[in-house]
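Trainee: Turn this into a structure:
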Amino acid sequence: MPTVEMTRHLYRFFPVLENRAIRVPAGSVADILRGVDALAPGFSDYVLDERGALRPHVNLCLNDTIVIDRKTLSDYVPEEATLYIFQALSGG
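Mentor: As a prediction, the model looks like this:
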């Protein structure tokens, strides 16, 4: 099963994911995000817009490659991969 890792500040909103290995069945990036959402309801709403596309402030990397398909999230995540979720921080 693929592993999902994310920036630490996301745990503030989804504490159920903190301090645990996040592993979900292999599939498309969209499938992976649905798997994380099953563990922490509301997660996909936080990283996806109303059309199911990645929000502008969120980036995904599959191992060491940025996920290019931000609209349909069709990139395949194989069994031994790691999907990294990065959310930009801003402020002033």
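
Trainee: switch to C-alpha atoms for all contacts and neighbour counts from now on
Mentor: Noted.

Trainee: got the buried residues for the longest helix along the chain?
Mentor: Criterion DSSP state H: the longest helix present in the chain is helix 29-39. Residues 29-37, 39 are the ones in helix 29-39 that count as buried (16 or more other Cα atoms under 10 Å).

Trainee: Please give the structure of this sequence too, so both can be compared:
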Amino acid sequence: MARVVLASALSRWLPQAAGQPTGEVELDIAGANLGDVLEGLFALHPNLRGYVVDEHGAVRHHVAVFVDGDVIRDKRNLTQVLGERAEVYVMQALSGG
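Mentor: Alright, predicted model coming up:
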């Protein structure tokens, strides 16, 4: 199982966060590759799909995904095989000055 960590900018969209301060949320999700794990995440929290991936299934430009500390470079190819104890960190890039 992969450990999926959602940064606070994304975890605020989870139902249990309604009206409460949010922080990182960690979930254990089964999947052989990154795409499988993300689909498992969306099965649990369907409202996250539109924030994380576009209509073609690619990770959105303003979202960064790290697998075991390394950023994924090809946001369209989510077939990266994950180890049994992989950590997938999903964060929404924020801009401003």
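
Trainee: Assuming the best superposition, what's their TM-score?
Mentor: Overlay of the two chains. TM-score (TM-score structural alignment, normalised by the length of the first structure): 0.85; 92 aligned residues with a Cα RMSD of 2.0 Å.

Trainee: follow-up on the earlier one: residues in the second structure aligned with the longest helix of the first structure?
Mentor: Alignment of helix 29-39 of the first structure against the second structure: residues 34-44, by TM-score structural alignment.

Trainee: could you pull out the helices for the second structure?
Mentor: Assigned by DSSP H, the helices in the second structure fall at 8-11, 34-44, 49-52.

Trainee: Measure how buried the counterpart of Asp64 of the first structure in the second structure is and give me the count.
Mentor: Structural correspondence for Asp64 of the first structure with respect to the second structure (TM-score structural alignment): Gly69. A count of nearby residues for Gly69 of the second structure, using other Cα atoms under 10 Å, gives 11.

Trainee: do the same with Asp68 of the second structure
Mentor: 15.

Trainee: now it, nearest residue through space, not along the chain?
Mentor: Distance criterion Cα to Cα, 6 or more residues apart in numbering; nearest residue to Asp68 of the second structure, sequence neighbours excluded, is Glu87 at 5.1 Å.

Trainee: list the contacts for the aligned residue in the first structure for the one you found?
Mentor: Following TM-score structural alignment, the counterpart assigned to Glu87 of the second structure within the first structure is Thr82. When contacts are counted by Cα atoms under 8 Å, 6 or more residues apart in numbering, Thr82 of the first structure touches 2-5, 62-63.
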